[in-house]
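[1] I would like to see how this sequence folds:
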Amino acid sequence: MRTLGTFEVCALRGHEPSRNGNLLARSVYRDSGSDECLRLTVELLGNCLNTHGSCCANYPVLSQLPTRVIDTAGANPRLIDSGGRKDKFAALSYCWGGDGNFKLTRATEQSFRDGRPLSEFPATLRDAITISKALDIRFIWIDALCIIQDCDQDWAHEASRMREVYRGAVVTIAAACASKASEGIFREREQSDQPRCWLDWIDGAPSTSKVFLRPGSELWDERMHQSVLNTRGWVLQETLLAPRTLWFGHQQLCFECPRGSIDEGGRFLRVTEMYRSKEYMQTLRMRILPTWKRRLLPLLRHLNLPTTSMFLWPSLTDIIKARDWETIRHRAIPARPLTLQGVFRHPGDPAMLSHFDYWVHIIGNYSSRNLTKPTDVLPALSGIASEFHRATGDTYVAGLWKMDIIRGLGWTRGGLRRKAAGGWTEPEPTLPEHYLGPSWSWMSILGKRVDFMITDHFDHVDPLAKVINIEIQPATNDPFGALKAASITLQAPVLTLESENITTAPPTSRYPKLMARLYSIFKYQGPSEFGQKHQGYPGQRFILLYLLKTRDALRDRVNKVGDE
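    Below you'll find the predicted structure:
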């Protein structure tokens, strides 16, 4: 059978059938700034606030206001100090896009406190204020106007509180259709000029309603998901921490909360990656590890015992066939021994994942995004890190976690490339101008997506290395923010290489496959820190550190990471 096309059966908003209308998609409004569309945002937010008990229980409507907010009550929006009062407020997630002149500085502070005409605001900020008013939310937080941009001390203080801002906002307005502040949020939607195919909706009601067919591809707003906004590093945190988000795309708007997502076209959506959902962040807030378990886990880790809360005991057949305890242990525990506290089950996926499994997935997504300032790499992630710390009680270590540090050291990062003469591309330097973090952490260099080699490649991993000491010196008072210095001391087996040049693979090498692999990494995967900083000298030697022992359950074999 060949599929030539798909269609959605839709009803006009306000003219839905009296029976089984929930089965139908909905028409979208031609203008996202119209009164009708703004009334829809009120309806979507109100439905969550009035019917989603778990959302309201975990995210109260009234929260402590940020240090400064924009008061939209008067004709001219003005900047005010909150004084710690509680009220409902909205937050804005958007792209500056180079339009950075309209901002709070020491010189402009008084004019913002006096109030500025709404017409002076850049279009994106002006539209956000309009949306906030339509939602009957008096106060709105906009980073450019609520943080003193030319005061490093104020920026550092407010950046450390940004997690409370997005977590406390009753709704976050996401300008997914704007690549800069001057473009605005509201759009006239592109709609097909072709006449609609109208059908009778026969449902047994006294009167027959009319419905129409819409091509299934007409409203797939790929531009919203692939927008510049969704490539920003800060936005991942803004999205996950916010209890509710109103996404304004080119073709439609979408409302997202921990109960799921619904778009203007009437479709109920669910993210396929659990770590990207508000549902997971809500679960993280609810499942806080008890104190006794927090104390037990480091001991289990030290003894190399499984720390997952769900595992299968070996069968009698397994015990009879097993030759040693090691075999029994690996056959008994289908989950990874490095899986730590609190496992979750993804809807539709029986696999169990721990907090740390989710963390490495978050880092993979986050590291593929862009940051205007590389030094924001930890501040832009600090809110999510604080939630993980709150749930696990674990120590945050330069973008990794102390109880999962050995696995966390097994990372790779894709290199950046730039266009060169003749249309070719060449590697870009990966070392930042300023210190970001220790060389053993993924966040110490610039690049593309970070992958952790253990996450998806092996069923079981056991640590060979032992942590002797970890020292972290934060650059500010925020333990999840930027770093001043960091170090780690490990005890582990090592392999000494006889080659004086690690980037070549001499025929006489005792480890030709290993040397060839190292050569490939340094030559073809972009310039490494080693390649940019190391200065060779006669008689130099290199050692490889064994971090983990891995077992591939399908082949029932044992390998050491780095061993060939």
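
[2] contacts, neighbours, all on C-alpha from now
    OK.

[3] Nearest the geometric middle of this structure, what residue?
    Centroid-nearest residue in the chain, with CA atoms, centre = their mean: Leu236, separated by 4.0 Å.

[4] and that residue, that one's in a helix?
    Yes: assessed by DSSP: H, G, I helix; E, B strand; the rest coil, Leu236 belongs to a helix.

[5] Excluding residues flanking it in the chain, which one is nearest it?
    Excluding the flanking residues, the one nearest Leu236 by CA to CA, 6 or more residues apart in numbering is Tyr366, at 6.8 Å.

[6] And the one you found, which helix or strand is it part of?
    In the assignment (DSSP states H and E), Tyr366 maps to helix 355-367.

[7] sorry, back to before: burial of the residue nearest to Leu236, as a residue count?
    Residues near Tyr366, counting by other CA atoms under 10 Å, number 24.

[8] got the buried residues for whichever helix or strand Leu544 is part of?
    For Leu544, the host element (DSSP H and E) is strand 542-545. Buried residues in strand 542-545, counted by 16 or more other CA atoms under 10 Å: Leu545.

[9] now what about that strand, what contacts it?
    Residues from elsewhere that reach strand 542-545, judged by CA atoms under 8 Å, 6 or more residues apart in numbering: Ala492, Pro493, Val494, Leu495, Thr496, Leu497, Glu498, Ser499, Glu500, Ile502, Gly562.

[10] so which of those comes closest to Glu426?
    Ile502 (21.7 Å; CA to CA).

[11] Surely the closest one and Leu514 touch.
    No: the pair Ile502 and Leu514 fails to qualify as a contact (CA atoms under 8 Å) at a distance of 10.1 Å.

[12] Heading C-terminal from the helix holding Tyr366, find the next helix or strand.
    Going down the chain from helix 355-367, the next helix or strand is helix 382-392, by DSSP H and E.

[13] Show me what that following helix packs onto, helices and strands only.
    Using 3 or more CA pairs under 8 Å, 6 or more residues apart in numbering; DSSP states H and E, the elements in contact with helix 382-392 are helix 162-168, helix 233-241, helix 278-286.

[14] Second input sequence below; structure requested for side-by-side comparison:
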Amino acid sequence: MPLCATCDSVDIFNLLLICLSQCRDKQEALRVSDGETYDNRLKNYEGSEVKHHGDIFEIEKSSKVCDLCKIIFQAFKRTNVQDVEVARGLQMMFRTSYSKIEVCYNTDAKEGLIKLCGLDVYMDEANVEELFRVGQIKEDNSPPILKIMEKDPASDRSLDIASRWLKNCVESHSSCRPPTEFQKPPRRLIHVGNKTQNLFLVETFPNLQHVEWLSLSYCWGGEPSMKLTNGTMNALKNGIPLESFDKTIKDAVFVTRGLGISYIWIDALCTPQGDNRWIEEASKMNEIYGGSTVTLVIASSDSIKNGFLKKRELKYIPVAYSTDKVEDHRAKLFLSSEWDDSEREYNGAWSKRGWTMQEGLLPNRLLHYTDSQIIWKCCEEQRFERGITERVADIVSETLTYSDVSDIAFGSSLDYPLMSHSDTFRLWYDLVEDYTPRRFENISDRLAAISGLAKVYGGMIRNPTYAAGLWKEDLIRGLLWHVEGTTLIPKHPASNTSTFPNFPSWSWASVGYEVVKNDLKTSNSLRALSEIENTHIDLDDQRYPYGAVRSGSVTITGPLRRLPRLYNKKWASAEASMSKLEHYISEIVEKESQGSVAHKYSSPPGGHFSVLVMVGDIHLLHLLVLEATGGIVKGVNEYRRGGILKLLYVDPSSYTSPEVIAKLEKMEASSTALLGLHEKTNKTRMTSNAVFMEVNEGNWAKETVIIV
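    This is a model prediction of the structure:
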């Protein structure tokens, strides 16, 4: 649709020039570290406001014939205004604000202009670069002009953008180069050839150097049409036409060729399927992905059948402008809705698959294909096809990203002694928290699919002992994980079916697809009150200590108290004969069971439960709750891990202290204790203190137990 007369009369190009000036001044102010200078310079642009339609109702009427009005009215509907009449008569305005064009209401009141929505401005890449040059500004993470994207991600222009990103990184970023020890190629690679050649499998040799390969990270989403097996090995070596492969493989080969890379590593075609030989390759993921020239991430597709080079739905509204009023030279710029930050995330199947986590964290260069654009990530920067560049050092993220482990993956080591600092294992617990909700077709792969990261991490912290997803040197703290939302009652334990026979109960791998947290990951003030005597891990293959396990046990000694049950239904009765601790645990079990307490908590099949004090200080205790299996090994009772208890003692005189209240609220929010908050009664607080004192002063005898 053409623009309405009102939209066509807005001098978008003049607003854009003002945005360029604001962006230049902002960059100059940042360069001299003088934010106040930029704020003062903004005053030079006061009055850069243009009247639009009389109110939103005029825009609604015009939206039937004008694309720009349609965008603005859709933004208004998303605000969910309860009484639309409040907008009647409010003049609509265009303005520039911090290098962006915004659509606003003019309230003619103290509030002044109120933003309704933002508009992004796009131009052809050559025009963007020319205006940036004339305006003396650099591309950054908030440019006033974005680069119009191709509808076809398989176009020459789109591939040229990706190629330039790769070339720039290879030539300019020394920190992104794979370490020498990772530059040996994998045992098998696929040679992609050219348009007239078939794909064929190449078996490399350990001493072969200077081979560049692209590694592929994608979702199978079903069985591939072609896999490497004993039956297909010779055919793949002899060469198979590209048309014989699934769409995602064909698209990946197309991109690999476009980047000028001769080899691609694809798990289904380079790792033997259907036998245990894949275990060897799984143990080398850090080398395969970390040593590749670039990793191609298929972020937008959930199946190998679908492909990813699909035409995009681009909604650009063309706006004519004149750069030379004398000759009336008419060119084009484009407007669209302000970019949604969610477009920079990867919320599809790829980001939820277990195997892809280390595939996204181990490489030093990644090229993502999403539904909307291609995105480059390396150790130094992140680039978006739409024309935004961000330095990795400036990116603030609440979730774990590959940049958090890039230094680990490429040879860095911690500069403080092992075990002397609480941060030694902090990043590992962050990795586990991010990893545990990810899905598998076969969850028994859970430890194997993180083995590459474990191997790298172990090397970083000077080769400690890996133990089924935890580390022996930090096992006292490591055992005190809990599932988000519960501390005692597991939601969906993986070990309760024959599908998950190999995970020890003390490993976070033993629970279902729940977020696993460790509240002690940043703590270094608590004293260990128990001691790890021994760990025993029965590996699936002894050659791969970071891989899958068959079983495992931990022998530990510490202050222990046996309990006949975890739950007594009479816990709320004043006449019930039970300790404060038993009362407290029963209350938690009932709450976390949500009204349906399992029979075993009242009458365990092995005869009893036990509570083991793990760490503590004068204000805080962390306990491990264990369930007896009934087994005895050389006179030592055998248990399964149940959950944890966290007991806090608060001086009654400090109940109103903001610091104490904040600490209590944090504990309540993380579901690690049922302690009284400021709005609850002093009686509840005194009860929690009484439980702490009972345990702290109990002088429990130390006992050795085995946890399986």
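
[15] Need the TM-score from the superposition.
    Overlay of the two chains. TM-score (TM-score structural alignment, normalised by the length of structure 1): 0.78; 484 aligned residues with a CA RMSD of 3.3 Å.

[16] if we can go back for a sec, export the helices and strands packed on helix 382-392 of structure 1 to TSV and tack on distance to Asn50 of structure 1?
    Below are those laid out as TSV (distance: least, CA to CA, whole Å):
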stretch	distance to Asn50 of structure 1
helix 162-168	18
helix 233-241	21
helix 278-286	18
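
[17] Leu213 of structure 1 is nearest to which of the ones you listed?
    Distance to Leu213 of structure 1, taken as CA to CA, is lowest for helix 278-286 among those, at 32.1 Å.

[18] counterpart of the residue nearest to Leu236 of structure 1 in structure 2?
    Using TM-score structural alignment as the criterion, Tyr366 of structure 1 maps onto Tyr435 of structure 2.

[19] my guess is that match meets Trp355, correct?
    No: if you go by CA under 8 Å, Tyr435 of structure 2 and Trp355 don't touch, sitting 9.5 Å apart.

[20] Show the contacting residues for the residue nearest to Pro318 of structure 2 when sequence neighbours are not counted.
    Among residues not flanking Pro318 of structure 2 along the chain, Phe334 sits closest, at 4.4 Å (CA to CA, 6+ apart). Contacts for Phe334 of structure 2 were tallied using CA under 8 Å, 6+ apart; they are Val121, Tyr122, Met123, Ile148, Tyr316, Ile317, Pro318, Val319.

[21] Phe334 of structure 2: what secondary structure?
    Going by three-state DSSP: Phe334 of structure 2 is strand.

[22] follow-up on the earlier one: which of the contacts of strand 542-545 of structure 1 lies closest to Met274 of structure 1?
    Closest to Met274 of structure 1, out of all of the contacts of strand 542-545 of structure 1 and judged by CA to CA, is Gly562, at 30.9 Å.

[23] Look at the closest one and tell me its secondary structure.
    Assigned state for Gly562 of structure 1: coil (three-state reduction, three-state DSSP).

[24] cool, Val61 of structure 1 as well?
    State at Val61 of structure 1, reduced to three classes by three-state DSSP: coil.

[25] What is the neighbour count of it?
    Around Val61 of structure 1 there are 17 other residues, counting by other CA under 10 Å.

[26] same deal with Cys151 of structure 1?
    Look at Cys151 of structure 1: counted by other CA under 10 Å, it has 12 neighbours.

[27] ditto for Ser111 of structure 1
    By other CA under 10 Å, the residues close to Ser111 of structure 1 number 12.

[28] sorry, back to before: just give me the mean distance for the helix holding Tyr366 of structure 1 relative to structure 2.
    Taken over the aligned residues, the distance from helix 355-367 of structure 1 to structure 2 averages 1.1 Å (mean CA distance after the TM-score superposition for structure 1).

[29] who does that helix touch, helix- and strand-wise?
    Judged by 3+ CA pairs under 8 Å, 6+ apart, the packing partners of helix 355-367 of structure 1 are helix 233-241, strand 450-452.

[30] can you redo those as JSON lines with distance to Trp247 of structure 1?
    Shown next, in JSON lines, are these (distance: least, CA to CA, whole Å):
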{"stretch": "helix 233-241", "distance to Trp247 of structure 1": "10"}
{"stretch": "strand 450-452", "distance to Trp247 of structure 1": "27"}
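
[31] Most tightly packed of those?
    Each of those was scored by mean neighbour count; the highest is helix 233-241, a mean of 23, by mean count of other CA atoms under 10 Å.

[32] picking up where we left off before, what sits against the residue nearest to Leu236 of structure 1?
    By CA under 8 Å, 6+ apart, Tyr366 of structure 1 lies in contact with Gly233, Leu236, Arg449.

[33] For Trp350 of structure 2, see how far away the corresponding residue of structure 2 for the second one is.
    Pairing criterion TM-score structural alignment: the partner of Leu236 of structure 1 within structure 2 is identified as Met357. For Met357 of structure 2, the distance to Trp350 of structure 2 (CA to CA, to the nearest Å) stands at 9 Å.

[34] Glu150 of structure 2 too?
    Remark: distance between Glu150 of structure 2 and Trp350 of structure 2 (CA to CA) = 23 Å.

[35] Comparing those two, which residue is more hemmed in?
    Trp350 (26 against 19).

[36] That one contacts Gly221, correct?
    No: taking CA under 8 Å as the definition, Trp350 of structure 2 is not a contact partner of Gly221, at 10.0 Å.

[37] Mind listing the shared neighbours of those two?
    With CA under 8 Å, 6+ apart, Trp350 of structure 2 and Gly221 have common neighbours Asp302.

[38] one step back: how about the helices and strands packed on helix 355-367 of structure 1, which one is nearest Leu483 of structure 1?
    Each of those has some distance to Leu483 of structure 1 by CA to CA; the shortest is helix 233-241, at 17.7 Å.
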